[in-house]
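Chemist: Show me the folded form of this:
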Amino acid sequence: MFHFDRRLLQHFDWVMLLMVLLVGGMALINLYSSTHIPDHGASSVFFKQLLFFCTGLLIMMVILSQEYQKVAKFGYVLYGIILLLLMYTLMFTKAIAGSQRWIDLGFFNLQPSEPAKLALILVLASCYSNLDVPNGYRLRDLIRPGLLVACPFVLIAKQPDLGTALICVIVFVSLTLFMRLRWSTLAILSTTAMGCVFVGWKFLLKEYQRKRIETFLNPEADIMNHGYQIMQSKIAVGSGKIFGKGFLEGTQGHLQFLPERHTDFAFAVWAEEWGFAGSVFFLSCYFFMVAWGINVAMSAKDKCGAILAFGCSMLIFWQAVINLCMIMGFLPVVGVPLPMFSYGGSSLLTNMAALGLIMSVRMRSFPAAATSP
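Modeler: Have a look, this model is predicted:
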């Protein structure tokens, strides 16, 4: 006999849906401006992203209608599929701008490294929720989670896409700290991390990656080459002043001084056109959405739900922080998009699926509702 769970209606997460629509709406307005074609209007890029956003809403609704425990169990299947796709990109796809990141599906280019981040959260949630260590995790307890993050990290770093690979590590670290470590384990991992930074700088980073870090430390030293992006981004943000130059009136973006204005540097276009006031409004909506996700994690009814909601919130939070700091010159340019805001179908669909998981956890954090046949 079929039973309808009334929680789907009684406890629907209208707050998160409102934030998604607000942030998504501002993102589409910004994309229209940054890719606007004079005398023609909206570009094909805008219509593609609008289609991705509508598809993302559908995916979000499908995911929130499912029990999140079942979705987490599917994580290992998705994780395996993503690893195969990552290996496929390295072996069979053509390099674009020196990187092998996309699989041409005809109707759109799939970037497997984006859903890899969500798949990693799903498998870590399954792993940690089944691992109960009352006094905190020991080093040996982290071997399996460490291997789960190491596989996609290596494959993504070889594309090369160091920014996305580091996001996987940061999400893993955030979730591991959320689960509580022993002090001895934390000390060992901190020391190891510092050693890895030294080894990575000395032997693993490519020349262009070192150059990006050196440019971050002193962008004026190479203003016409690697420092150009940072300088133009800072000019765009600063020139917006209090209330901005107005919609479609930004000079840095429309005169094409600002590179990657619809992808990595999308927020610089928003800051120039809407100013400090518009930026504060956007960031308030954006980080309220993240804070709401963390609140969902704190009130989840079980360990799996808490890990999923926290992991998805951290996925969006850390990408946003890195992108915004990059735009304002506080971090080197690493190619991390602003979730829900930068152009990109794979990124948008992945982040909206993550938000759907958060909504699913919240809707099922309440006592069981009465059912009817």
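Chemist: For the rest of this, base every contact and every neighbour count on C-alpha atoms.
Modeler: OK.
Chemist: Neighbours of the closest residue to residue 362 other than its chain neighbours, how many?
Modeler: With Cα to Cα, 6 or more residues apart in numbering as the measure, residue 296 is the residue that lies nearest to residue 362, at 5.6 Å, once sequence neighbours are left out. When counting by other Cα atoms under 10 Å, one arrives at 24 neighbours for residue 296.
Chemist: ok, now the one 5 residues further on?
Modeler: Number of residues near residue 301 (other Cα under 10 Å) recorded here: 16.
Chemist: Could you also give me the structure for this next sequence, so I can compare it with the first?
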Amino acid sequence: MILEKRLLARDRGVGLLNKFWQVPWLFVLLVTTIAGVGYVALYSAGGGAPEPYASKHAIRFGFGLVLMLSIAMIDIKLIAKLSWLGYLGGIGMLVLVLLVGNVGKGAQRWIDVGPIQLQPSELMKIMLVLGLAAYFHRASWERMGNILFLIPAGIMILIPVGLILKQPNLGTALITGLVGTAVLWAAGVRWWKFAALAVCIGIAAPIAYEHLHDYQRARITTFLDPESDPLGAGYNIIQSKIALGSGGLWGKGFLQGTQGHLNFLPEKQTDFIFTMLAEEFGLVGALSVLALMLMVVAFCFMVAFRSRHQFGRLLAIGLGTNFFLYVFVNVAMVTGSIPVGGVPLPLISHGGSAMLTTMLGFGLLLSAHIHRDAELGVTKD
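Modeler: This is a model prediction of the structure:
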């Protein structure tokens, strides 16, 4: 009996060691490199000092790295079984925010979890991907054509989107809805259903606009004509464009950005961190950062293509879409391509919730990669 326990413990140890060696360390290096860029940017945003932004960024990334590798070791079967619990937990946290959440800048988005403030809407995007992947991972092509089978999935998306809109947080709500839609598309929902949904959204858009908060409507007006209020609502985006243009091809140099260091650039440590990078390192530096981000998205879809089970495919596609939308919305926002919406640049912007959820998502992604050949059950008829 004792010998059997020792052999079982040894087998588990070998299994864990084997998983450890299967970790794609080039991807870990890629993530670390992007976080390193974030440290450099936040060091500059702090006036050439590690405080108050860069040091916290390094600590958060260190914790996130341990979290990512720990989750990567968890069997994907266990993750699939706990996905519903994670989804329901995310919904519960969104409800808790509305009841006892902290209010900041006119929005109720954060709750205190020990020494940190957590933004559950960021976490909910990951939990939504898990819930939808668990719902669809054994669904057959015939079942995907049944509208009644898709109604629960639609409700799963609408509930968190509605709760996030109540905070209010329009940008995150839209990203959450798009992430859920990407999982539906990857699961095999027919294209004409998306076309019908797009028509409905187009019809409802004018009505929805009338129910937006005043500051949200102001963002749209400012996006269309930022010069109409250059010292008010249009100030942020005008200063952002000035900083982007002044960087030129090679930039002004590290710690030499005038817009950022003379405090013309708003929220330079969070929403507009990409602008600060572009001013100091130019177009070449900005495109290099985007190239690193694109590599992360490419790895997500590579994991999806190599996974032998639907759960891993949907999980990787959902996580890759979420990361892409993070980057796309932030960059489009600071370049004036879309209205400003308060979306951080992952692994670079200052913020604990975004870092935590990004690294959590990467941990799930690595687990899907390591367990890509796992047997998760047969397809339902």
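Chemist: Residue in the second structure paired with the residue nearest to residue 362 of the first structure?
Modeler: Alignment note (TM-score structural alignment): residue 296 of the first structure maps to residue 303 of the second structure.
Chemist: That match and residue 372 of the second structure: what is the separation?
Modeler: Per Cα to Cα, to the nearest Å, residue 303 of the second structure is found 8 Å from residue 372 of the second structure.
Chemist: And for residue 154 of the second structure?
Modeler: 27 Å.
Chemist: So for these two, which sits in the more crowded spot?
Modeler: Ranked by neighbour count (other Cα under 10 Å), residue 154 of the second structure and residue 372 place residue 372 first, with 21 against 15.
Chemist: How about the more buried one: what's its closest non-neighbour residue?
Modeler: Nearest residue to residue 372 of the second structure in three dimensions, chain neighbours excluded: residue 307, at 4.5 Å (Cα to Cα, 6+ apart).
Chemist: Report the next helix or strand after whichever strand or helix holds residue 12 of the second structure in sequence order.
Modeler: In the assignment (DSSP states H and E), residue 12 of the second structure maps to helix 2-22. Counting by DSSP H and E, the next helix or strand C-terminal to helix 2-22 of the second structure is helix 25-45.
Chemist: residues in the second structure matched by stretch 69-86 of the first structure, start to end?
Modeler: The counterpart of stretch 69-86 of the first structure in the second structure, counting by TM-score structural alignment, spans residues 77-94.
Chemist: Give me the mean distance between the matching stretch and the first structure.
Modeler: With mean Cα distance after the TM-score superposition for the first structure, stretch 77-94 of the second structure departs from the first structure by a mean of 2.0 Å once superposed.
Chemist: who's in contact with that stretch?
Modeler: Applying Cα atoms under 8 Å, 6 or more residues apart in numbering, the external contacts of stretch 77-94 of the second structure come out as 120-121, 123-124, 127-128, 130-131, 134, 159-160, 163-164, 311, 374, 376.
Chemist: ok so, going back, tell me which residues of the helix or strand where the match of residue 296 of the first structure lies are tucked away?
Modeler: Using DSSP H and E, residue 303 of the second structure falls within helix 273-306. Within helix 273-306 of the second structure, the residues that qualify as buried are 273-283, 285-286, 289-290, 293-294, 296-297, 299-305, counting by 16 or more other Cα atoms under 10 Å.
Chemist: Check the offset of the longest strand that the second structure contains from the chain's centre.
Modeler: The longest strand of the second structure (DSSP state E) is strand 107-113. Relative to the mean C-alpha coordinate of its chain, strand 107-113 of the second structure is positioned 18 Å out (Cα atoms, centre = their mean, to the nearest Å).
Chemist: and it, which stretch of the first structure?
Modeler: Aligned using TM-score structural alignment, strand 107-113 of the second structure spans residues 99-105 in the first structure.
Chemist: Mind telling me what residue 366 of the second structure corresponds to in the first structure?
Modeler: Residue 366 of the second structure maps onto residue 359 of the first structure when the alignment is built from TM-score structural alignment.
Chemist: That'll do, ta.
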